[in-house]
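Visitor: Turn this into a model:
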Amino acid sequence: MALRVNGKVVTPTGVVRQGCVELDGDRITAVAEYPSARDGHWIVPGFVDMHTHGGGGHTFTTGDADSARHAAAFHLGHGTTTLLASLVSSPYELMRDATAAFRPLVEEGVLAGVHFEGPYLSSARCGAQNPEFLRDPSTEELAALVELGDGAVRMVTLAPERDGALEAIKLLTAHRVVAAVGHTDATYDQTRAAVAAGASVGTHLFNGMRPVHHREPGPVVALLDAPNVVCELVADGVHLHDGMLTFATSTAGPERAALITDAMAAAGMPDGEYELGGQAVTVADGVARLSRDGAIAGSTLTMDAALRHAVHAGIPMADACRMVATTPARAIGLGDRVGALQVGLRADLVVLDDDLNVVRVMRGGSWVE
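Guide: Just a heads-up that it's a prediction; the model follows:
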């Protein structure tokens, strides 16, 4: 059934002030000017979150399919129409069981894939990752997970300085799995080697990374400088100063900067005690930190809040929308299906009021209840 949604339409090339999105079934059939449009709401592409651990009191990190379904539904209510279920560092058995449990949800379309953030990470830059599970990359483990997932495993974050990391990156990219650099103490040269091997994402840039130094630029500069690397940024005012958010965005450009939530179960929930990867987390004033040492432990962010934060920090609306939808979709290999208001793509869109609060969400041509 054909349908038209009117308003200020944000496309990858700019804003159509009096515009409309036309769709038939689950596909966009036209994006056009519509001078008689009176609805002043923003019409933006459905958000694509390539890095989230949970929300609404539910988590992806335990590999429980029912919890994953509820977490995805929570984020859908905040405009995220496509997401990866991110796990944290854990034993291989949990990685295997989670892959098996989430594969049907990927086939069903509830999840766009699985993201393993770890366990092949730096002990020196582990952040809120559980140090007891950190280890060198195993191509045997990864090959088995990729085969078990049959397309469900979409991204793996690892530290390129660990033994076997470059071989792991080559194996992942050969199977069309995104290799991401994160939680790393790598040098500039080690990071460049990872990019040369096929790594194409920087996991929450700056956070969990060796800091920039003028005699050893480290991973941040290497990733920002690489023309084929998409850099994740957590726009919550906690992970990054707004000056660093806008600096990284202007350096990489909106086509290489992707906003993520890095949310955990406490997103959308009251302050209190939570858990992440077997570790106690305390949430106070909406900020999640490990109870034992105060390290930032993910976020309580949603993608609509990330968009608002970026715009308030001075990033133009069209650029911010690329960063919450178009760029992450392309980064995880889904740019030909979702991530923009363009003819032929899936009809995923979010209607926002002038304060950029969610009014309605559409996924695959159907309004979300």
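Visitor: drop to CA atoms for contacts and neighbour counts, all remaining ones
Guide: Fine.
Visitor: how about the strands of the stretch 1-150 of the chain, start to end?
Guide: 2-11, 14-24, 27-33, 42-45, 47-52, 54-55, 58-59, 80-87, 113-117 (DSSP state E, counting those that start in this stretch).
Visitor: for those, which one sits closest to Ala235?
Guide: Closest approach to Ala235 among the strands of the stretch 1-150 of the chain is made by strand 47-52 (12.5 Å; CA to CA).
Visitor: Please find the angle between the direction vectors of the closest one and strand 113-117.
Guide: Computed with axes from the mean of the first three to the mean of the last three CA atoms, to 10 degrees, the direction of strand 47-52 lies at 40 degrees from that of strand 113-117.
Visitor: In terms of secondary structure, what does strand 47-52 contact?
Guide: strand 80-87, strand 257-260, helix 327-331 (3 or more CA pairs under 8 Å, 6 or more residues apart in numbering; DSSP states H and E).
Visitor: Swap in 6 Å and give it another go.
Guide: strand 80-87 (3 or more CA pairs under 6 Å, 6 or more residues apart in numbering; DSSP states H and E).
Visitor: Now do the strand it packs on: which elements does it pack against?
Guide: Against strand 80-87 (3+ CA pairs under 6 Å, 6+ apart) you get strand 47-52, strand 113-117.
Visitor: among the strands of the stretch 1-150 of the chain, which is nearest Leu352?
Guide: It's strand 42-45; of these, that one is closest to Leu352 (CA to CA) at 4.9 Å.
Visitor: outside of that closest one, which residues touch it?
Guide: Strand 42-45 has contacts (CA atoms under 6 Å, 6 or more residues apart in numbering) with Gly7, Lys8, Val9, Val10, Ala340, Leu341, Leu349, Val350, Val351, Leu352.
Visitor: Second chain to compare with the first, below:
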Amino acid sequence: GKIITESEVLEGKALIFDEKIVDIVDEKKINKSDYEVIDVLGNYVSPGFIDIHIHGSGGSDTMDASFEALQNISKTITRCGVTSFLPTTMTMPKDSIYRALENIKNNKDKVEGAKVLGVHLEGPFISKKYKGAQDEKYIIPPSYDFIKDYLDVIKIITMAPEVDEEFKFIDYLSKNKDIVLSMGHTSCSYEVAINSIEKGINHATHTFNAMSSFNHREPGAVGAVFNTDITCEIIADFVHVHPEALRLLLKIKGTDKVVLITDSMRAGCMDEGVYDLGGQKVYVDKTSARLEDGTLAGSILTLNKAVYNVKNRLGINIVDAVKMASLNPAKVIKEDSRIGSIEIGKKADLIIFNENMDIKLTIIEGEIVFTA
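Guide: Got it, this is the predicted structure:
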């Protein structure tokens, strides 16, 4: 196989692992009788993908707030090469959000597929103007009291900086180094965006989508993403963002600062039809998921397809394309000492795929959890 590390593709090598990665050695030096051997038949051996923004898949949604839903999402996405993820909430009634948070808190270590690393809280602290597919009637101002009981499970908070009076919420939360504050669903001006970044915003949610766009007289939130070193997500289905806009983002930010996400809703890995997201009807065809008025409502993208798109359609080399779905997201949520790349001592979260990024095998902490 061809082993994809943080900086190169290794050939003629063997990867030795149990629960963690033990060594990478010359293939010829392996005494096969000493090991259980998996021959990957010349395919790629890659670090597992990490999806830090995913609402659902396989017919289930984070907001279903049940162990069965979390388990189904967790198992379904292993088919797409995901070995860990952040189930992502929606702007819904307070009780619904709390049920989802409680469910994740109580069950995150019990799922049998991709590992749950925590929660991405998307809303309810967002802009009404750029609400996207979020329900406006449940949008509220940022509140520490709203989240204080779940600080141990929340990894990312998507919020609109302009709705945070004097940046008090951002200023206070920025002291908690375990939580990433992300600018998203925002109508903020360039100046407000820059000021919020100086206060503690350090990430951008699905860049270009649901944020004030770049204009030469008003650079907006997108301009602030371009002009600072914050990390940023992108939905690389080429429906949410034009391929050349993504190429421009990569030229400006570099491949180290861009994170591939799916923003997938429950219709991910499912047939076309009518589904729901955040209590609203969503119409799904082969390429997208939309509300009745045509607004994009999450996606049906898979992470292996996102990696394929940036590699094959934008010409990004495979090392960087994989890094944007593995090491980069791990760094954003400060999990890169344990996962995110093929390195001795890190968890054996590994995937095998071919040139088309079809997942052949998914291994989590040394255990095979999916075989094509």
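Visitor: coming back round to it: hey, which of the helices and strands packed on strand 80-87 of structure 1 is tucked in deepest?
Guide: Counting by mean count of other CA atoms under 10 Å, strand 47-52 has the highest mean neighbour count of these, with a mean of 30.
Visitor: Report the angle between that one and strand 80-87.
Guide: 10 degrees.
Visitor: quick one: strand 47-52 of structure 1 aligns where in structure 2?
Guide: Per TM-score structural alignment, the counterpart of strand 47-52 of structure 1 in structure 2 is residues 49-54.
Visitor: so Ser213 of structure 2 touches Val222, yeah?
Guide: Yes: using CA atoms under 6 Å, Ser213 of structure 2 is in contact with Val222, at 5.4 Å.
Visitor: Just want to know which of those two has more residues nearby.
Guide: Val222 (23 against 20; other CA atoms under 10 Å).
Visitor: Do me a favour and get the end-to-end distance for stretch 54-73 of structure 1?
Guide: 10 Å (CA to CA, to the nearest Å).
Visitor: How far away from the center of its chain is that stretch?
Guide: 15 Å (CA atoms, centre = their mean, to the nearest Å).
Visitor: So Val225 of structure 2 belongs to a strand, correct?
Guide: No: using DSSP: H, G, I helix; E, B strand; the rest coil, the assignment for Val225 of structure 2 is helix, not a strand.
Visitor: Map Lys199 of structure 2 onto structure 1.
Guide: So, by TM-score structural alignment, Lys199 of structure 2 is matched to Ala197.
Visitor: so what's its match up against?
Guide: Per CA under 6 Å, 6+ apart, neighbours of Ala197 of structure 1: Lys170.
Visitor: Could you give the separation of the helix ranked longest in structure 2 from the chain centroid?
Guide: If you go by DSSP state H, structure 2 has its longest helix at helix 94-107. Relative to the centre of its chain, helix 94-107 of structure 2 is centred 19 Å away, using CA atoms, centre = their mean.
Visitor: what's the angle between that helix and strand 82-87?
Guide: 150 degrees.
Visitor: Now do helix 94-107 of structure 2: which range of structure 1 does it align onto?
Guide: Counting by TM-score structural alignment, helix 94-107 of structure 2 sits on residues 92-105 of structure 1.
Visitor: what about the matching stretch, how far off from structure 2?
Guide: Compared with structure 2 after fitting, stretch 92-105 of structure 1 deviates on average by 1.7 Å (mean CA distance after the TM-score superposition for structure 1).
Visitor: Pull out the buried positions in that stretch.
Guide: Met95, Arg96, Ala98, Thr99, Ala100, Ala101, Phe102, Arg103, Leu105 (16 or more other CA atoms under 10 Å).
Visitor: Reformat the residues you listed into a markdown table and put distance to Leu224 of structure 1 next to each item.
Guide: A markdown table is the format used below for those (distance: CA to CA, whole Å):
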| residue | distance to Leu224 of structure 1 |
| --- | --- |
| Met95 | 30 |
| Arg96 | 33 |
| Ala98 | 32 |
| Thr99 | 31 |
| Ala100 | 35 |
| Ala101 | 35 |
| Phe102 | 32 |
| Arg103 | 33 |
| Leu105 | 33 |
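Visitor: how about the helices of structure 1, start to end?
Guide: 65-76, 92-108, 139-149, 165-174, 188-197, 218-225, 242-252, 303-312, 317-321, 327-331.
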